[in-house]
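Asker: Following is a predicted model, sequence given first.
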Amino acid sequence: MNHVLRGLAANTALPFELVDRLVSVADADIADSLADRADLSREQAVALATGFAESAVLLAYEGLLSAADVDPVVWPQAALALLDEGTDAPEWARLLAADPQVERREKLAACPGLPPDVREMLSADPDVCVVAELALWTTADMAARLARHPHAEVRRAVAANEATPPDVLAMLVTGEGLLPAERCLVCDREQTPFVHDPECARLDCDLWPGASCAGSHESTLLETAALALQNPATPTEAVVRFAEHPSTLLRGRLAARRDLPPEVRARLADDPEPDVRAVLAENPGTEDALIRMLATDSGYDVQRRLAHNPRVPLDVLSRLAGTVKIGPDLLPRIAAASPAEVKELSRSSNPAVRMLLAERRDLPAEIRDALAADPDAKVVKSIAPHPGLSEAQLRSMVERHGVRVISKVATNPDASPALLEDLTRHVPPVPKAFREIAQHSNATGPALLACLADRRARPLAAGHPALPPPVIVELLADDDCRVAEAAAANPSLPPAVMWELVPEPDSA
């Protein structure tokens, strides 16, 4: 792979004429980079697609190839991409529905707006994977028909399709009015009874870990129920029975539903498996009384998931903040806090609560400034990236808390060029800060030169437009191919060097 030319292909400052030249000398890797360019002309896109069918797919998805540019016989994958994007070309769909390659028919089956006759063809496809893919995306009427398909894999796909009618989903869950499936992917391929080894070493095996069949297609039926439970169109009355099911997977999927009767949620709150209780704890439909009960649940991940519930009361969240490792996340309940609640949280005696509030990036100036002056480093670390902080405030953070906050100060969008330079000179150095500075829009040449000394920051700094052009040119020969590619993609690379790097078509 020529990493320099690959980088040049992504360079936004590359002259139009050099894009032309690169198209004519490209290999597959360079073509991939060129296909991502937003400024390709139609002629360049067609020329690139002519040489590289894989690029034709990317160009079709990017809207750089239209139906007028694509011959479905020559570029079937590009035609499929356009159909997937909603292009109205029924004749293409009919052609591809008869394609000898299963993968193409399977891709077609997932495309929206297929003509009725094409859906009929795909529903009768000899490969069950094609029919299952159709079942996953098709219309309500076709999904209702495919729910009675003799193959369990097709029914499994119907259960995941949100267009499937509720009564059909209920039938799949309960089995009432439905003949048993005759086959599944496991008994299609293996002598039953069979349980797929999770450590299976066969390179040609695509059965999922634990897939099993003893004649009743057990693992596929379990997956069907799990997908139906996850499907919001499945009626509540059809799923409540799973509160007592022996499968932790199914009880967990049930616990995630927002439409459960209170008595079912109460049963799940007493589930013996903490995984199930944790899912219920994060469910926005869980009642206040159960939330308060789950707040005392020491089972694995229950309290942490509860903290992410958008309806958790602030007093409960405040208690959790002191005992649960939540991390630097903006919690939904904190994000939704009212102005009065924000003020209350900012005055909490618990620094963990103030830290959670400091993750917001829309705080009133007086609260932002108070948190910037907080004596606790965790709070300051969270507020440091907040826009609107002055240089004096950012420098004060570094003076008071040093290495604990430097990398976060370096992410602040208002960090000045002088401050960023000073952060690169801090003793001891903070490697993560170098990586942040190397991406900062205010980084200067001296700051970026310092970043080049850090192995992980070096590729980032090599692509920064503020890096001095002579240094960019030197980095084109760097031993690290990522650095060389980033330097070639740097828009500050001198145009004369770009012309020297791209070979003439005849000499390529």
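Answerer: Thanks, I have it.
Asker: contacts, neighbours, all on C-alpha from now
Answerer: Fine.
Asker: ok, which stretches of the stretch 301-450 of the chain are strands?
Answerer: With strands called from DSSP state E, counting those that start in this stretch, the stretch 301-450 of the chain shows none.
Asker: Roughly how far does Glu244 sit from Arg94?
Answerer: To Arg94, Glu244 is 47 Å away according to C-alpha to C-alpha, to the nearest Å.
Asker: So between those two, which is more surrounded?
Answerer: Neighbour count, other C-alpha atoms under 10 Å: between Glu244 and Arg94, Arg94 has more, with 18 against 14.
Asker: Which residue, other than its chain neighbours, is closest to Ala278?
Answerer: Val302 (4.0 Å; C-alpha to C-alpha, 6 or more residues apart in numbering).
Asker: count of residues packed around the one you found?
Answerer: Around Val302 there are 23 residues (other C-alpha under 10 Å).
Asker: for Cys481, same thing?
Answerer: 17.
Asker: before we move on, what about the one 3 residues further on?
Answerer: When counting by other C-alpha under 10 Å, one arrives at 27 neighbours for Ala484.
Asker: any idea how far the residue nearest the centre of the chain is from Ala358?
Answerer: Of all residues in the chain, the one closest to the mean position by C-alpha atoms, centre = their mean is Asp329, 16.9 Å from it. Using C-alpha to C-alpha, one gets 10 Å for the distance from Asp329 to Ala358.
Asker: What of Leu306?
Answerer: Distance from Leu306 to Ala358, by C-alpha to C-alpha: 20 Å.
Asker: Pick out whichever of the two has more residues nearby.
Answerer: Ala358 (31 against 27).
Asker: Now the element after whichever helix in the chain runs longest, going C-ward?
Answerer: Secondary structure of the chain per DSSP state H: the longest helix is helix 218-230. For helix 218-230, the following helix or strand on the C-terminal side (DSSP states H and E) is helix 236-239.
Asker: roughly how far apart are the residue nearest to Ala278 and Val324?
Answerer: 10 Å.
Asker: do the same with Gly51
Answerer: 56 Å.
Asker: Ok, Leu419 next?
Answerer: In terms of C-alpha to C-alpha, Leu419 sits 35 Å off from Val324.
Asker: repeat for Cys187
Answerer: Cys187 is 46 Å from Val324, by C-alpha to C-alpha.
Asker: got the buried residues for the helix or strand hosting Val46?
Answerer: Assessed by DSSP H and E, Val46 sits inside helix 42-51. Along helix 42-51, these residues count as buried under the neighbour rule (16 or more other C-alpha atoms under 10 Å): 44-46, 48-49, 51.
Asker: Comparison target below:
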Amino acid sequence: MNHVLCGLAVNPALPSELVDRLITAAGEDLAEALAKREDLTRAQALALASRTEQCVAHLVKRGLLTADDVDPVAQPLAALALLDEGAGRPAWARLLAVDPSLERREWLADCPGLPSDVEEILAADANIEVVTNLAWRTTPGTAARLAEHPHAEVRRMVAANKATPPEVLAALLTGEGLPPARWCLDCDRVETPFTPDPECPTLGLCLPPEASCDGSHEFTVHETHLNALRNPATPVAAVIGFADHPSTLVCHQLADRPDLPAAMYERLADSPDSYVRTALAENPAIGDGLIRVLAVDPDANVRRALARNPHVPLEVLTLLADTAKVGSTLLPRIATASPAEIEELAASPNSAVRMLLAERRDLPSGIRDALATDPDAKVVKSIAPHPGLSEARLRSMVDRHGAQVIAKVAQNPDASPALLESLARHRPPAQKAFREIARHRNATASALLACLPDRRARSVAAGHPALPPQVIAELLTDDDWNVVEAAAANPSLPPATMVKLVP
């Protein structure tokens, strides 16, 4: 791969005539990069599609290729990309349904809105991957028919299809009314009865480590149940029967569902497995009483998940602030706090609570400025990226808390060029700050040059338009290909250099 040309291909300042020259020289990698250009003309798109089909999906999604531009025999991938977008022609689907390429038939089976006769052809395909792709995306009628397919893997994918009728999903859970499956992927590949051997070094090459089949295809049936349980179209009446299932994965899927009776949620809260209780804690459908039970769960992951529940009461969230260790993230309940609740949270004596509030980016100016002067560095770090803070307040944060807050101050969209230069020169240096400075729109050449020695910031700085043109050109020979591509994509790269680089 030529990283200089791939970078140039997405450079917004590359003149149109140089884009034409790149198209003429484009292989697969270069064509994919060119296909993402915002200024690509229709004529250039057609020329690019004629070079290689690997880029046509991008061109189709952007409306630069239409059905009138494509010959399905000469350009089957372009035809498939259009069918995938619902913009192809039925005759193409009939042609591709019998294509000798397995990869193309698999893609076709994944396309929406196929004619019924094409679905029938694909449903009878000799390759199970084609049929499973169809089962995952097909219409309710075809899904119902495929639920009776003799291969268990097809049924597994029917269970994941949100268009599958509820009564069919129920049958996949209970097995009632369906003939037994005759094959699964496990018994297709190894002789049954089969159970995994942890000592077998080649096991993972052909089967999942937990795969097993004694003739009843138990592993695939279990996966089918999981798919049906996570499918929102599965009726609750069919789900309730799994309340006491011994599988942790099954109980986890139940704990995720928003439509269970309250009594079922209470039973799941008694699960000895914290994985199940964690899923339950984040479920918006659980009641206030259960929330308060989970707030004192011994497992920190459960309490952390509860803090993310949009319906957790503020007084419970206040208690969780210390024990859950949520980190710097905006919690849903904080995001929806009313003006009165914001005032209450801002006045909390608990700095962990004030830190959670400081993650909002729409705070009243008075509260924002008060949090900017908070004595706790955690609170200041959270409020530092808030828009509207004056330069004086931002500098005061750095003066009081130093390297602890510099990276967050550098994230502030209103940070001035002079402030960013000062942050880049800070001693001791704050390594995380260099990346933030390098991507900031207000970064100056001086600040960017200070970022270049940092390995993780170098590729970001190489793409910043404020970097001096001579430095950008020098970075085209850097040892790191990420830096090379970023420099080549930099719109401040001198035009004369671009001309020399394009074949």
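Answerer: Yes, it's here. Bear in mind that the values here come from a model prediction, so they are computed numbers and not experimental data.
Asker: thinking again about what came up before, check contacts around the residue nearest to the centre of the first structure.
Answerer: 356, 359 (C-alpha atoms under 8 Å, 6 or more residues apart in numbering).
Asker: hang on, isn't Pro112 of the second structure packed against Gly86?
Answerer: Yes - with contact defined as C-alpha atoms under 8 Å, Pro112 of the second structure counts as touching Gly86 (6.7 Å).
Asker: and the residue nearest to Ala278 of the first structure, what pairs with it in the second structure?
Answerer: Alignment note (TM-score structural alignment): Val302 of the first structure maps to Val302 of the second structure.
Asker: so that match touches Arg277, yeah?
Answerer: Yes - Val302 of the second structure is in contact with Arg277 according to C-alpha under 8 Å; the separation is 6.2 Å.
Asker: hey, what's in contact with both of the two?
Answerer: With C-alpha under 8 Å, 6+ apart as the test, Val302 of the second structure and Arg277 both reach Leu294.
Asker: For the stretch 201-350 of the first structure, which segments are assigned as helices?
Answerer: Ranges of helices in the stretch 201-350 of the first structure, per DSSP state H, counting those that start in this stretch, are 218-230, 236-239, 248-255, 262-269, 274-282, 288-294, 302-307, 314-321, 332-335, 339-346.
Asker: Could you say which one of these comes nearest to Trp137 of the first structure?
Answerer: Each of the helices of the stretch 201-350 of the first structure has some distance to Trp137 of the first structure by C-alpha to C-alpha; the shortest is helix 218-230, at 13.9 Å.
Asker: Superposed on the second structure, what's the mean shift for that closest one?
Answerer: Superposing on the second structure and averaging over aligned pairs (mean C-alpha distance after the TM-score superposition for the first structure), helix 218-230 of the first structure comes out at 0.6 Å.
Asker: now that helix, how far from the chain's geometric center?
Answerer: The chain centre lies 24 Å from the centre of helix 218-230 of the first structure; the measure is C-alpha atoms, centre = their mean, to the nearest Å.
Asker: And for it, what's in contact with it?
Answerer: So helix 218-230 of the first structure is contacted by 152-153, 155-157, 159-160, 169, 172-173, 184, 210-213, 234, 239, 249-250, 253-254, 256-257 (C-alpha under 8 Å, 6+ apart).
Asker: angle of it against helix 248-255?
Answerer: If you take axes from the mean of the first three to the mean of the last three C-alpha atoms, to 10 degrees, helix 218-230 of the first structure sits at 10 degrees to helix 248-255.
Asker: I would like the range of the second structure that aligns with helix 218-230 of the first structure, please.
Answerer: Mapping helix 218-230 of the first structure onto the second structure (TM-score structural alignment) gives residues 218-230.
Asker: what's next to stretch 135-148 of the second structure, contact-wise?
Answerer: The contact list for stretch 135-148 of the second structure (C-alpha under 8 Å, 6+ apart) reads 109-112, 119, 123, 154-155, 157-161, 163-165, 168, 172, 178-179, 181.
Asker: what about Arg37 of the first structure, is that helix, strand or coil?
Answerer: What DSSP: H, G, I helix; E, B strand; the rest coil gives for Arg37 of the first structure is coil.
Asker: Pull up the gap between it and Ala60 of the first structure, please.
Answerer: From Arg37 of the first structure across to Ala60 of the first structure, the span is 13 Å (C-alpha to C-alpha).
Asker: more neighbours, those two?
Answerer: Remark: of Arg37 of the first structure and Ala60, Ala60 carries more neighbours, 26 against 18, as counted by other C-alpha under 10 Å.
Asker: related to what we said a few turns ago, next, the mean deviation of the helix holding Val46 of the first structure compared to the second structure.
Answerer: Helix 42-51 of the first structure sits 1.9 Å off on average (mean C-alpha distance after the TM-score superposition for the first structure).
Asker: residues near the nearest residue to Leu356 of the first structure once chain neighbours are set aside, how many?
Answerer: Nearest non-adjacent residue to Leu356 of the first structure, counting by C-alpha to C-alpha, 6+ apart: Leu330, 6.6 Å away. Each residue near Leu330 of the first structure was counted by other C-alpha under 10 Å, and the total is 18.
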